[in-house]
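# this one's structure only:
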């Protein structure tokens, strides 16, 4: 009888322990913070990063709750890879074997964003590791006169600004520079330097994660005229932190500054796999009006009419002048007759 009671009590204890089974998900991991989602935590429990002090400790609740752990407050600074243990504790004042120790690794990479149970560094067999892979993304936007012209049309005489920027959530941690760019089949950037600065200039770094270049519109040769579609595409190098400069053969670096002593510039940096961005615009020429053959005939007809008119006017003037001469002569003859008569009287 006593044995049955002990067995029953043991099962009740094990059942109570099994009831605490929180699920932790890493929703975001950047160089500055870790964002977690906890499901089925305990009211009055705590969650924290092991070994980092009270600044990383937060109270838990039952149901679904969200937590942001600031790495600066915790004294954590990860470069390209950082691993630590997240502790989910049922009671805040004491620890038991019921608590969860979940190893988390944040990896800066450009593979697909995944969460997988690939780590095996936990103290307890029942706690799976979480591997968070960060994949930065970027966009290319084309502007003219301050307006977004992606998919639009500009004239061949317009000035275009090409802007490439990391998405907002990655700007704090990553940087970019253009390794190669094409405008349709025309190579405009090679090895981070412009191929022909008369066509396309150096790309400038405006701020971390934001680069741009301004150029006069151009297009591939079209014998037919009209509008020509120009797709722009770039392969971007992504760096964890700031990218280093690339010195070009003309003495400028890829962000448009003069060459200077950069002995440490070639130091190894946290380069990652490349990403691609692109956009497209249509470029048209200014219309030039050329007179048609009909217009030429009309011009000829108008010229003939003008010549005929001038001939008539000239003939009229000649006739009038002749009549004037005849009248003048008669006037002079009459004047001489009158003078002769007056002299005899």
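Structure's in. What do you need? Not measured: the values here are computed from a predicted model.
# make it CA atoms for all contacts and neighbour counts henceforth
Fine.
# residues contacting the nearest residue to residue 187 once chain neighbours are set aside?
In space, and not counting its chain neighbours, residue 187 is closest to residue 181: 6.1 Å by CA to CA, 6 or more residues apart in numbering. Residue 181 sits next to 187-190, 232-235 when contact means CA atoms under 8 Å, 6 or more residues apart in numbering.
# next, format these as CSV and append distance to residue 63, secondary structure and neighbour count.
Shown next, in CSV, are these (distance: CA to CA, whole Å; DSSP: H, G, I helix; E, B strand; the rest coil; neighbours: other CA atoms under 10 Å):
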residue, distance to residue 63, secondary structure, neighbour count
187, 55, strand, 17
188, 55, strand, 23
189, 53, strand, 24
190, 53, strand, 15
232, 49, strand, 22
233, 46, strand, 19
234, 45, strand, 23
235, 44, strand, 20
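# for comparison:
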């Protein structure tokens, strides 16, 4: 009886030990290159890894809440495929207590379908976790290579618009600027520029990257001053290279500068739309006109100059008249002296 009682106690303790190991795994993010998850209630000195991969995908666990990141390239995991994440209580050996959690990352694209084979896994200790991810992009405005989004530029400036998929999506996806507006002005319709004189068609330096240079413009404001312009675009996302749109001036999304890549040779259909935008304030250069006071000063200066010139001429005339008068007086006195001297000489001779 005593040995049986001891055996029962050991069995109960073993059962309690098994119940205590119940780690919880939560997927935080899953991009085309990286998986990030939070692990709670695991064992100190245990391990977590992706089944069937190398030691590059193995990390040590802790009983505290910890964040783990796994690089898909290092682990050899194809994105949008299912795999097993193993949480092992002891790093040296496996037991039935170890947890196996199926995981799959799914792109949030309406026409993109991925087979979910988590049911084929032989041991699912947790409900399979499927994380949905939507591609993201950004729009920026540059003046002379400087980002001016959110700041002020002049109406005479040349701006460059850059639209780019975020880095984790560039390897697998492409974009087309489907429709764009500048506040209330339509600048792109159905992937073609609405007015190429105002806003030319986009060029495409690389997959997932659109660029365009244009002269700054704004909606009409009768009061002058500055006008805030909001530029926004609806982008069509493709898995692979997007198909070109024929426009009067060329391809709507723009042509690759150096030849056509293999990805462009077989364009993929559009599968979803996303939006991007930014704002810039556009100011008109003010032309400064002379005020009435300034005109009065100019007139006064001209009047003074003319009056001074007249006085100078009058002074010169007075000097000339005086010189002529004095010259005549001098000659008259000289003639009188000569006559007087001539009369005195005649008396002396008589």
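Received the coordinates, thanks. Since the structure is predicted, the reported quantities are computational estimates derived from the model, not experimental observations.
# quick one: TM-score?
Once superposed, the chains reach a TM-score of 0.75 (TM-score structural alignment, normalised by the length of structure 1), with 336 aligned residues with a CA RMSD of 4.1 Å.
# any idea how far residue 195 of structure 1 is from the residue nearest to residue 187 of structure 1?
Going from residue 181 of structure 1 to residue 195 of structure 1 by CA to CA, to the nearest Å gives 10 Å.
# please apply the same query to residue 107 of structure 1.
To residue 195 of structure 1, residue 107 of structure 1 is 35 Å away according to CA to CA.
# same check on residue 187 of structure 1?
For residue 187 of structure 1 relative to residue 195 of structure 1 (CA to CA), the value is 7 Å.
# could you do residue 315 of structure 1 as well?
The value you get for residue 315 of structure 1 to residue 195 of structure 1, if CA to CA is used, is 71 Å.
# which of these two has more residues huddled nearby?
residue 195 (18 against 12; other CA atoms under 10 Å).
# one step back: okay, and the common contacts of residue 181 and residue 195 of structure 1?
Jointly contacting residue 181 of structure 1 and residue 195 under the rule CA under 8 Å, 6+ apart are 187-189.
# quick one: the strands in the stretch 101-250 of structure 1?
In the stretch 101-250 of structure 1, the strands defined using DSSP state E, counting those that start in this stretch lie at 115-116, 130-134, 138-144, 147-148, 153-155, 159-166, 174-183, 186-190, 193-194, 204-207, 210-216, 227-240.
# what's the mean distance for the fourth one versus structure 2?
In other words, strand 147-148 of structure 1. Compared with structure 2 after the fit, strand 147-148 of structure 1 shows a mean deviation of 3.7 Å (mean CA distance after the TM-score superposition for structure 1).
# the fifth one now?
Using mean CA distance after the TM-score superposition for structure 1, strand 153-155 of structure 1 ends up 1.8 Å from its aligned counterpart in structure 2, as a mean over the superposed pairs.
# same check, this time on stretch 324-336 of structure 1
Per aligned residue, stretch 324-336 of structure 1 averages 5.0 Å (mean CA distance after the TM-score superposition for structure 1).
# next one: that stretch to chain centre, how far?
On the basis of CA atoms, centre = their mean, to the nearest Å, stretch 324-336 of structure 1 sits 95 Å off its chain's mean C-alpha point.
# what of stretch 277-292 of structure 1?
24 Å.
# residues in structure 2 matched by it, start to end?
Counting by TM-score structural alignment, stretch 277-292 of structure 1 lines up with residues 276-291 of structure 2.
# mind listing what's buried in the matching stretch?
276-283 (16 or more other CA atoms under 10 Å).
# ditto for stretch 42-53 of structure 1
42, 45-50.
# checking the residue nearest to residue 98 of structure 1 when sequence neighbours are not counted next. Helix, strand or coil?
The shortest distance from residue 98 of structure 1 to any non-neighbouring residue, by CA to CA, 6+ apart, is to residue 17 (6.2 Å). When classified by DSSP: H, G, I helix; E, B strand; the rest coil, residue 17 of structure 1 comes out as helix.
# hang on, residue 17 of structure 1 packs against residue 100?
No. If you go by CA atoms under 8 Å, residue 17 of structure 1 and residue 100 don't touch, sitting 11.8 Å apart.
# the more surrounded of these two?
Neighbour totals were compared for residue 17 of structure 1 and residue 100, and residue 100 leads with 26 against 14 (other CA under 10 Å).
# residue 64 of structure 1 versus the closest residue to the more buried one other than its chain neighbours, what's the distance?
Among residues not flanking residue 100 of structure 1 along the chain, residue 88 sits closest, at 5.0 Å (CA to CA, 6+ apart). Residue 88 of structure 1 sits 14 Å away from residue 64 of structure 1, going by CA to CA.
# overlap in contacts of those two?
Counting by CA under 8 Å, 6+ apart, the residues touching both residue 88 of structure 1 and residue 64 are residue 41.
# ok so, going back, how near is the residue nearest to residue 187 of structure 1 to residue 278 of structure 1?
9 Å.
# just residue 296 of structure 1 next, same as before
48 Å.
# what about residue 255 of structure 1, which SS state?
coil.
# ok, residue 3 of structure 1 next?
helix.
# how about the one 5 residues further on?
Put simply, residue 8 of structure 1 is helix when judged by three-state DSSP.
# likewise for the one 4 residues further on?
Three-state assignment for residue 12 of structure 1 (three-state DSSP): helix.
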